[in-house]
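S.K.: Following is a predicted model, sequence given first.
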Amino acid sequence: MRIGYARVSTADQSLDLQLDALNADGCERIYTEKASGAKDDRAELAKALDSLRPGDVFVVYKLDRLARSTLKLISTLDDIKAKGAEFVSLSDKIDTTTAAGKALFGMLAVFAEFERNVIVERTKAGLAASRARGRSGGRPKTDRKKVAQALKLYDSKAHTVAEITDMTGVTKATLYRAVRERESAE
């Protein structure tokens, strides 16, 4: 089965061009959505991907209708491949049902991995530069005395969590973490 997916970013944009192309391609089922490509929680895309079965072909008008970043695109294409389905982007002339399309997909995967590696390298270099300037990363050190005081106030049930955080300077997350750690130690 050929399953199509069409998306526009705003409600005032038209899906007509994409729908015409998907229908002309022979898509038997088409999912449509009016949502930003940057959103990861696109309901219709999730439904379309969930409907895929081995042998199906997932069709989009253009790659940017599916994902805004290379990493998200490759992740989505990996999901399609894992379901035993193929992928076609009509405007970009990518068709993984052909040898050339599979090769192009492989090259996209290489570039996505390269992009991930460059991000990791930049992050490591930035952390090293910060350490060289005397800065340390990570969560700030917690003042044990303040946490102990916050726990006493919490146990007294005389104050709200918001009041305890205001009085002690201990964040709500730190207070709840200390409560959980204490309960699991008991």
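M.R.: The structure has been received and is ready for your questions.
S.K.: contacts and neighbour counts: CA atoms only from here.
M.R.: Fine.
S.K.: in what helix or strand does G37 lie?
M.R.: Counting by DSSP states H and E, no helix or strand carries G37.
S.K.: measure F87 to L108 for me?
M.R.: Counting by CA to CA, to the nearest Å, the separation of F87 from L108 is 13 Å.
S.K.: Which of the two has more residues huddled nearby?
M.R.: Taking other CA atoms under 10 Å, F87 and L108 do not tie; F87 has more neighbours (22 against 16).
S.K.: doesn't the more buried one fall inside a strand?
M.R.: Yes. Residue state for F87 (DSSP: H, G, I helix; E, B strand; the rest coil) corresponds to a strand.
S.K.: In contact with P54, which residues?
M.R.: For P54, the contact set (CA atoms under 8 Å, 6 or more residues apart in numbering) comprises K83, G84, A85.
S.K.: Can you show me the strands along this protein?
M.R.: Per DSSP state E, the chain carries strands over the ranges 2-8, 29-34, 57-60, 86-89, 94-95.
S.K.: put this beside the first:
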Amino acid sequence: MRLGYARVSTRQQADSEALDQQIARLQKAGAEKILYDIESGRKDTRKNFNQAIALAKSGVITELIITRIDRLSRGIIAIHRTIETLQNAGVTLTILDSPLG
């Protein structure tokens, strides 16, 4: 399954259509299901992010699609750990706004 993940930090950002824009882009990119959090990227306790990682580890998803790398986390170490976890699970990470194209 191709899973999309979106995140905004505040309810105000969600209300400003930032979340809707991310979700629309994930759908356009082919995400079959989308999970999202309205919570800081600095927190490790994001419910739906943790669910996405659990789905990756269990082999349910084949691809995780995000709009930007900072949707995973605001910390470089946490981002690295997440990418490593996805790689170990055989999950492709697609970043729509990747500078690497």
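M.R.: Now that the structure is in, tell me what you want to look at. Just so it is clear, the model here is predicted, and its values are computed rather than measured.
S.K.: Please identify the deepest-packed of the strands of the first structure.
M.R.: Among these, the stretch with the highest mean neighbour count (mean count of other CA atoms under 10 Å) is strand 57-60, at a mean of 26.
S.K.: which other helices and strands contact that strand?
M.R.: Secondary-structure packing of strand 57-60 of the first structure (3 or more CA pairs under 8 Å, 6 or more residues apart in numbering; DSSP states H and E): strand 2-8, helix 16-24, strand 86-89.
S.K.: what's the single longest helix in the second structure?
M.R.: For the second structure, the helix that runs over the most residues, judged by DSSP state H, is helix 76-88.
S.K.: re the thing from before, Serialize the contacts of P54 of the first structure to TSV and add fields for distance to A35 of the first structure and neighbour count.
M.R.: Output for these, formatted as TSV (distance: CA to CA, whole Å; neighbours: other CA atoms under 10 Å):
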residue	distance to A35 of the first structure	neighbour count
K83	25	17
G84	27	14
A85	24	22
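S.K.: Could you point out which of the helices and strands packed on strand 57-60 of the first structure sits nearest R182 of the first structure?
M.R.: strand 2-8 (49.2 Å; CA to CA).
S.K.: Now that closest one on the second structure. Mean distance?
M.R.: Here strand 2-8 of the first structure, set against the second structure after superposition, deviates by a mean of 0.5 Å using mean CA distance after the TM-score superposition for the first structure.
S.K.: still on that earlier bit, tell me which of the helices and strands packed on strand 57-60 of the first structure lies nearest to S51 of the first structure.
M.R.: strand 2-8 (8.4 Å).
S.K.: what's that closest one packed up against?
M.R.: Applying 3+ CA pairs under 8 Å, 6+ apart, one finds that strand 2-8 of the first structure contacts helix 16-24, strand 29-34, helix 43-50, strand 57-60.
S.K.: can you tell me what part of the second structure the shortest one aligns to?
M.R.: Using TM-score structural alignment, strand 57-60 of the first structure corresponds to residues 63-66 of the second structure.
S.K.: Quick one: residues in contact with the matching stretch.
M.R.: Residues from elsewhere that reach stretch 63-66 of the second structure (CA under 8 Å, 6+ apart): 1-6, 26, 29, 31, 72, 91-96.
S.K.: Nearest residue to the middle of the first structure?
M.R.: With distances taken as CA atoms, centre = their mean, D40 lies nearest the centre of the first structure, 5.3 Å away.
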